[in-house]
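Undergrad: sequence first, predicted model second:
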Amino acid sequence: MTIKLYQVDAFTNEVFRGNPAAVCPLEKWLPDEILQKIAAENNLSETAFIVQHNNKFEIRWFTPTIEVDLCGHATLAGAYVLFNYENYTQDKIEFYSPRSGQLTVTKNGTLLALNFPTDEFSEVELTGLLKATTDKTAIFAYKGKTDYMLLFNSEEDIITMKPDLSAIAQLAARGLIVTAKGNKNDFVSRFFAPAAGVNEDPVTGSAHTTLIPYWAGKLGKTTLTASQLSERHGTLYCRMLGNRVEIAGSAVLYLKGEINI
């Protein structure tokens, strides 16, 4: 069996920047065991698998070790592939995730805009374990559906932060978002998910379903710009839309090939 494989750098317009994702368009769903083995072999933070049903697309995401509920950068990468390499001619793609429901991606020039549901999160106690996850002093802690989020004093805290991955792996969560107000952009962040097989994710669209509503409320704005300050770096253009968020960015193709299984 031969399967198409694309590797796309998302939330950037430069190769080797942003967040790399693998995209595999399928004619039909393969066994979960095979999907997980492909994702492990790709060894990227996420591989997106897409199956077309009429004019809509079912999408699932796998890290090298688990299937996840939502992945922004791999959805952006999947849309980029459909728009540019799989003969999809409309300006809006309707995705469906069995775990996250209806998701759309709209093409607006060189930007692709994800429309995702907002996370549900609340402030929690800043426990000893949460304090131990980094070498910086957090101000507040929050817990969403899948992640913890820690707020820090400055962008410099986020840039120079050294995470304790063993402590983060002990959290009862997919991963840890760290964030602060930005110097040039509205806010900055990083994301660590060692328990999901991703020590640091370069640019995390799904984390922004928590970050956008938090910072929109904090700053009193509905349109925001964001930077994820990983080594690869990424830029996101964000809007608050009631109980949903728009997360827009660019993408660029790195690789096109075939998997033989």
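TA: The structure has been received and is ready for your questions.
Undergrad: please count neighbours and contacts with C-alpha atoms only from this point.
TA: Will do.
Undergrad: hang on, isn't Ala167 packed against Thr133?
TA: Yes - counting by C-alpha atoms under 8 Å, Thr133 is a contact partner of Ala167 at 5.2 Å.
Undergrad: so which of those two has more stuff around it?
TA: The residue with more neighbours, out of Ala167 and Thr133, is Thr133; 23 against 15, by other C-alpha atoms under 10 Å.
Undergrad: contacting residues for that one?
TA: By C-alpha atoms under 8 Å, 6 or more residues apart in numbering, the contact set of Thr133 is 163-165, 167-168.
Undergrad: take this one as well and set it beside the first:
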Amino acid sequence: MITDNTQKLKVPFFAGNAFTTGPYGGNPAVVVFLQDELPDEILLGIANNFNQSVITFVYPPTPEDTEVNGQTASFRIRWFSTLREIWLCGHGSFVAAASIFDTPGLVSAGVQSLRLKGKHNTLTARRVDDGQIELTLGAKDVERVTPAQEKEIGDIVKRSIGDIQILSVWTDKKFVLVEVEEKGEGDLASRKVDTDTLIETGYPSNIITAGSSDPDVAFISRVFHPAQGLAEDPVCGSAHGLLTPYWSKKQGFGDKQVSVKQVSPRGGGLDVKWNIQEGTVTLRVGLSFTAVLDWHAGRIRWLRYPNCPPYQHFW
């Protein structure tokens, strides 16, 4: 039960879109900054109040997580859906990094990279010269499922999105990756998907991917998490920890940076690079804006939004 003291809790939050440079595309995220630990049920309640796919909670660094050489700062981070805590969220981490970099006083002027330390994953975020942000996460290997599993999962996918050629099915235990062949340009993007049917695959997250007919785009994908309460993920950063090595091996682009797209209804794009020797994947994205709610001053401050005034009163 939420107490009166918790109801009066006032904390800054940020809202932004990752994987896009426009105000209405990409993947929306809310980032909440907390000074102290709160019970998980309170964090879950906050996530439900915002009713976004994922809420990112950022905590100040502990004494052992202070800045390293004046160039890297560490923060603790957790991600919650409306149902439960989740193990990783790429787009929430991007917006968290942008919020930290763009808010005066959170890090010193010389800091160019962040270490975002989750319970199960530690990510590195870096700001680059063109104003974009790079996020580095672990690369994931996938294994092909058995022929019987491939037929079973393929049949489920066909019932979900309609008749389509299934080329292969792979998994890393958390994601199932299904490569399909499009019937024509825009085929995968235009399909209506019965996401509830995908729960039958037995995997928390489902990736459907295909090679791209656009010579400037290496591959396309759509990602669904219906078992976790998110029907379709507009643009899933963590899925590209699997997709990038998979398509690099298949297409032979090695550790070259390539552009890719997620063709959900909102849509979004990013540049990806498989750092083969380090066993990581680097994602580079644009972010359209971040809105900062300042409870004490009674105002919203917009960041990374080209046509808005510095401050806008909301009461």
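TA: Right, received. Where do you want to start? Keep in mind that this is a model prediction, so the values were computed, not measured.
Undergrad: need the TM-score from the superposition.
TA: Overlay of the two chains. TM-score (TM-score structural alignment, normalised by the length of the first structure): 0.93; 259 aligned residues with a C-alpha RMSD of 1.7 Å.
Undergrad: hmm, back to that, who wins on neighbours among the contacts of Thr133 of the first structure?
TA: So for those (other C-alpha under 10 Å), the most neighbours sit at Ile168, 24 neighbours.
Undergrad: ok, so what distance separates that one from Leu70 of the first structure?
TA: Distance, Ile168 of the first structure to Leu70 of the first structure, using C-alpha to C-alpha, to the nearest Å: 20 Å.
Undergrad: likewise for Leu82 of the first structure?
TA: 19 Å.
Undergrad: which one's more surrounded, those two?
TA: Neighbours per residue (other C-alpha under 10 Å) separate Leu82 of the first structure from Leu70, with Leu70 holding more: 23 against 18.
Undergrad: aligned counterpart of Phe13 of the second structure in the first structure, please.
TA: If you follow Phe13 of the second structure across to the first structure using TM-score structural alignment, you land on Leu5.
Undergrad: all helices for the stretch 51-200 of the first structure, in order.
TA: 72-85, 128-131, 155-160, 165-169 (DSSP state H, counting those that start in this stretch).
Undergrad: how much does the shortest one stray from the second structure?
TA: Between helix 128-131 of the first structure and its aligned stretch in the second structure, the superposed structures give an average distance of 3.1 Å (mean C-alpha distance after the TM-score superposition for the first structure).
Undergrad: so what's the gap between that helix and the chain middle?
TA: 24 Å (C-alpha atoms, centre = their mean, to the nearest Å).
Undergrad: what packs against it?
TA: Under the contact definition 3 or more C-alpha pairs under 8 Å, 6 or more residues apart in numbering; DSSP states H and E, helix 128-131 of the first structure sits against helix 165-169.
Undergrad: can you spell out the matching residue range in the second structure for the helix it packs on?
TA: So helix 165-169 of the first structure sits over residues 195-199 in the second structure, by TM-score structural alignment.
Undergrad: list the contacts of that stretch.
TA: Here stretch 195-199 of the second structure makes contact (C-alpha under 8 Å, 6+ apart) with 156-157, 159-160, 206, 224, 226-227, 231-232.
Undergrad: out of the helices of the stretch 51-200 of the first structure, nearest to Ser206 of the first structure?
TA: Ser206 of the first structure lies closest to helix 72-85 among the helices of the stretch 51-200 of the first structure, at 5.0 Å (C-alpha to C-alpha).
Undergrad: so which bit of the second structure is the closest one matched to?
TA: Taking TM-score structural alignment, helix 72-85 of the first structure hits residues 90-103 over in the second structure.
Undergrad: contacts for that stretch?
TA: Here stretch 90-103 of the second structure has contacts from 14-19, 27-31, 54-56, 58, 79, 106-107, 114, 116, 125, 133, 135, 235-238, 287, 290, 303, using C-alpha under 8 Å, 6+ apart.
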